[in-house]
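> here's my sequence, what's the structure:
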Amino acid sequence: MTTTQEAVTAAERCIAEFRRDPHPVYAHLRDAAPVCPMKPPHGNETYLITRYEDARAALSDPRLSKDMYGAMDAYRRIFGDSSVALDDNMLNSDAPKHTRLRRLVNSAFTPRRVEALRPRIEEVVQSLLDACPTREPFDLLPAFAFPLPITVICDLLGVPPEDRSRLQQLSTTVAQTGFGEEFKRAQQKAEEDLHAFFTDLIAAKRAHPGDDMLSALTAVRDNDGGLTENELVSTAFLLMFAGHKTTAYLIGNAVHHLLTHPVQLRAVRERPELIRAAVEELVRYDGSVESATFRYATEDVEYNGTRIPKGALVQIALSSANRDPRKFTAPDELDVMRPGNAQDAHLGFGHGSHYCLGAPLARMETQLAITRLFDRFPGMALADPGGGPRWLEVPFPAFRGLAELPVVLEPAG
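This next block holds a predicted model:
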């Protein structure tokens, strides 16, 4: 008879194997159960969508709501009460609220506005590379991949430099996924600290406004009533959190896969004009958002012959959709010259009204990070090429990223 501990150990082993490489599981589900009922630890009835066409349709289906208040019982079972105050934002809302909140920040992320940030992003990239050791192994994630986007988004928001490291630490705790009591207490404390931080920062912007996005949003709140006080705090958190975490993991994933695919790396280095298409392919191949944030069915809906009952949660596996052979030829191959590597081909940044607001910024940061890194250190290599990557291990998919990325910028010999 299997003991409880043996069962737990087996489950942990399965999770670890899935985190190392989820794609064989997704391939099986796309064929055998493209809309798969699940029993996750939080206990809410959930369906996982894995095929591209179903995923694309579900991402813009008005019957699949993003309004967390409409599924509050389910939300609390998953995230607890402390998350509610930080989640009163566009990510967790439907029209017209979503439209109103998104419109207030949309102008800061237009391609023209993002292009104006290029000199500052170049400056941050070069400064970070200046500080990296060249002849000894080090972890590229905390030294380069994370500081780049957190610096850029905090510049935009107007977060003081001395607070940025703490914000990154708190957001890392919030991003972790688990169900133990110790984990929940740590996450709740981090969420409370983040709420207090942004509440205090907004008060400071009121007293001494600057030329930054948070000052502008605070002025809109006070002068035009464009958003509530809690929406303002929650929006500030969302922009900070989403504005760095996903981009950092994307940069790490991209560097790892280029280092392990030397033919693809050589193509990008020899033909710099490929960098835009290369980033789109890297997002498709192994993007940093494995699964879209949850939706819930406001009525009975049917996908691929499977009925999803009213009230059930829906998870959309973006990583699986982006490897669907019904959409992409040889989807498990990384090909930076893949025909049709357009921005709207993959679902790595979502689709529909909730398409990632910061996608233009994430693209530019990733393009510049890859270009400058390999231009400056053409001999860069993995510190332990035979060791295999260590991926984040979480009970269910959210972020897809490396736990570490040890590299040597200028290997001996």
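
> please make it C-alpha for all contacts and neighbour counts, starting now.
OK.

> element containing the residue most central in space within the chain?
The centroid of the chain falls nearest to Thr246 when counting by C-alpha atoms, centre = their mean (3.1 Å). When secondary structure is defined by DSSP states H and E, Thr246 falls within helix 245-259.

> what about that helix, distance to the chain center?
11 Å (C-alpha atoms, centre = their mean, to the nearest Å).

> same check, this time on stretch 19-35
20 Å.

> got the contact list for Arg390?
By C-alpha atoms under 8 Å, 6 or more residues apart in numbering, the contact list for Arg390 reads 20, 402-404.

> export the residues you listed to TSV and tack on distance to Thr50?
Below are the contacts of Arg390 laid out as TSV (distance: C-alpha to C-alpha, whole Å):
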residue	distance to Thr50
Arg20	18
Leu402	22
Ala403	25
Glu404	28
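
> mind checking which of these are buried?
Buried subset of the contacts of Arg390 (neighbour count, 16 or more other C-alpha atoms under 10 Å): 20, 402, 404.

> circling back to that earlier point, in space, what's closest to the residue nearest to the centre of the chain - neighbours in sequence excluded?
Ser288 (5.6 Å; C-alpha to C-alpha, 6 or more residues apart in numbering).

> related to what we said a few turns ago, show me what the helix holding Thr246 is packed against.
Of the remaining helices and strands, those touching helix 245-259 by 3 or more C-alpha pairs under 8 Å, 6 or more residues apart in numbering; DSSP states H and E are helix 147-157, helix 262-270, helix 275-286, helix 359-376, strand 381-382.

> Proceed likewise with the subsequent sequence, for comparison:
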Amino acid sequence: MENSLNSLPPTGRWEAVDMARTGTDADIDPAVEDPTPQLDAWRRDGRRVVRSEAMGGAWLVLGHPEVRAVLDDPETFSSAYALGGPPARTLPPAVVAELPAFLREDVSGVVDVDLPDHDAPRATVLAAWSGPRVKPLAGTVRALARELAAALASRERADLVADYALPLVHRTMAAAMRVPEAEVPRVAAWAQDMATVLSPGPEEPKAEAARRLREYERWAAAFLRTVPPGGEGVLSVYLHGQGEGPGAAPPMTYANVVHNLLVHWVAGTVTTAHAISGTCYELLRRRELWEWARQAPHERARHAVEETFRHAAPHRGLVRVTTRECPLAGHAVPAGSMVFPLLGSANRDETRVRDALTFDPDRPEATPHGHLAFGHGVHACPGANLARLEARTAVAELLTALPDLALAEGDGELPPPRLPSLHFDGLAALPVEPGNGGRVEA
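All right, here's what the predicted structure looks like:
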């Protein structure tokens, strides 16, 4: 079955479902509060799917097998509204009036395209983020981590999010896309504007962000003219394609290149920064884990990062819409219903993982493919290799360069504040004290 955008309901219009069918006695809104405790409680009560009134009647999918079932069936669970639908047709008129020209087209982030139309753009993205393009970035990531760790070592107090994780991932993304480093602050700010436009929220901030994206559109027009065919950067593949014949990666439309420069910048930086800061927090809050990891920094950073992806997945997941009535964990979910497969909840499913709520980087199950943090199926994250490279390197370099790193005491709140977001889960800040024993090798 081909699922076109026109065959699905407009954003915010979902089939009404009787709340009594799910037995819901509490609700969550991930954009306002951390939903993890409530999701854990629901699973303990045997609830595998719960309908959320606060999220517009969405069916929240909590269990690992149930989430995989949704991700395995793109024909029934359409991704066409994963990013909210085409901006020019789904945003409020006041916001649409401010949109730049490229967002007035039916642009796609690739995650929001159904089969069979998904195959061609997916091939382009996979080619752009393939191993031969990611592996050469290893030296860049290591050099950035060492530079940033050296800067931390000279300070009495720092924020591991703002002063380490975010600069590392933004500068790495710039290297991958061949964006000049001097332009990183502006592009990162525009990427946040794009996230504001595409995420649920009040009208006025969306309209202001849309206005700022007009300046981005002008910048992109000049910058993309400098991207050569056959270049090493990701954008060369997006803009010009790669190869010829049946296995070729076709070029994206110009509007989609402009769109995905920012959409994929957000997807590849926010989640990885959360993985870095989340791993460091878990190691530092139990000092014995930090000391354990220091004994073999590179190997144990790999295990710790993978456990963070499982224990606190930085990406919650993306919305699906049912194309027909379907059974899900004993519920008859109507056609046109919004379904939210929650990756982090699936990873904490106690029926699948021993002592699932405990952060245990030395657990036997902590393998790269033992969780759903990067999704599953046709929309599995193509940037997983780079995310793992960045996070493992960032944590290993801190373990080596700043052995006395510690959580800051005094005016910091513990646990650290989280960043409310519908699609992402992570720390807003992580105050640390680098200590006096730092050593940074050239």
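
> how much space between the corresponding residue of the second structure for the residue nearest to the centre of the first structure and Tyr81 of the second structure?
Aligning on TM-score structural alignment places Thr246 of the first structure opposite Thr271 in the second structure. Thr271 of the second structure sits 21 Å away from Tyr81 of the second structure, going by C-alpha to C-alpha, to the nearest Å.

> I'd assumed Leu48 was in contact with Cys36 of the first structure.
Yes: in this structure Cys36 of the first structure lies within contact range of Leu48 using C-alpha atoms under 8 Å: 5.0 Å.

> who's more crowded, these two?
Under the criterion of other C-alpha atoms under 10 Å, the comparison of Cys36 of the first structure against Leu48 puts Leu48 first, with 20 against 17.

> so where is the helix or strand containing that one in the second structure?
Assessed by DSSP H and E, Leu48 of the first structure sits inside strand 46-49. Following TM-score structural alignment, the partner segment of strand 46-49 of the first structure in the second structure covers residues 58-61.

> go on, stretch 338-351 of the first structure?
Counting by TM-score structural alignment, stretch 338-351 of the first structure lines up with residues 363-376 of the second structure.

> what sits up against the matching stretch?
Surrounding stretch 363-376 of the second structure, the residues in contact under the criterion C-alpha under 8 Å, 6+ apart are 68, 71-72, 303, 306-307, 309-310, 313-315, 317, 343-344, 346-347, 353, 380-381, 384.

> buried set for it?
Counting neighbours by 16+ other C-alpha under 10 Å, one finds that the buried residues in stretch 363-376 of the second structure are 365-366, 368, 371-376.

> following the helix or strand encompassing Asp222 of the first structure, which helix or strand shows up next?
According to DSSP H and E, Asp222 of the first structure maps onto helix 213-224. Heading C-terminal from helix 213-224 of the first structure, the first helix or strand you meet, by DSSP H and E, is helix 229-242.

> what's that following helix in contact with?
85-90, 150, 153-154, 157, 171, 194-195, 198-199, 202, 214, 217-218, 221.

> any quick ChimeraX command for the buried ones out of those?
To isolate the buried members of the contacts of helix 229-242 of the first structure in ChimeraX, using 16+ other C-alpha under 10 Å:
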select :86,87,88,89,90,150,153,154,157,171,194,195,198,199,202,214,217,218,221
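
> which of the contacts of Arg390 of the first structure are also in contact in the second structure?
Using both residues aligned by TM-score structural alignment, their matches' C-alpha atoms under 8 Å as the contact test, the members of the contacts of Arg390 of the first structure still in contact in the second structure are 402-404.

> what distance do you get for the aligned partner of Ala95 of the first structure in the second structure to Leu198 of the second structure?
Aligned by TM-score structural alignment, Ala95 of the first structure pairs with Leu115 of the second structure. Look at Leu115 of the second structure and Leu198 of the second structure: by C-alpha to C-alpha, they are 22 Å apart.

> repeat that for Leu160 of the second structure.
Using C-alpha to C-alpha, one obtains 27 Å as the distance from Leu160 of the second structure to Leu198 of the second structure.

> ok, now Arg133 of the second structure?
Counting by C-alpha to C-alpha - Arg133 of the second structure and Leu198 of the second structure are separated by 29 Å.

> what's the answer for Val353 of the second structure, then?
When C-alpha to C-alpha is applied, the distance between Val353 of the second structure and Leu198 of the second structure equals 34 Å.
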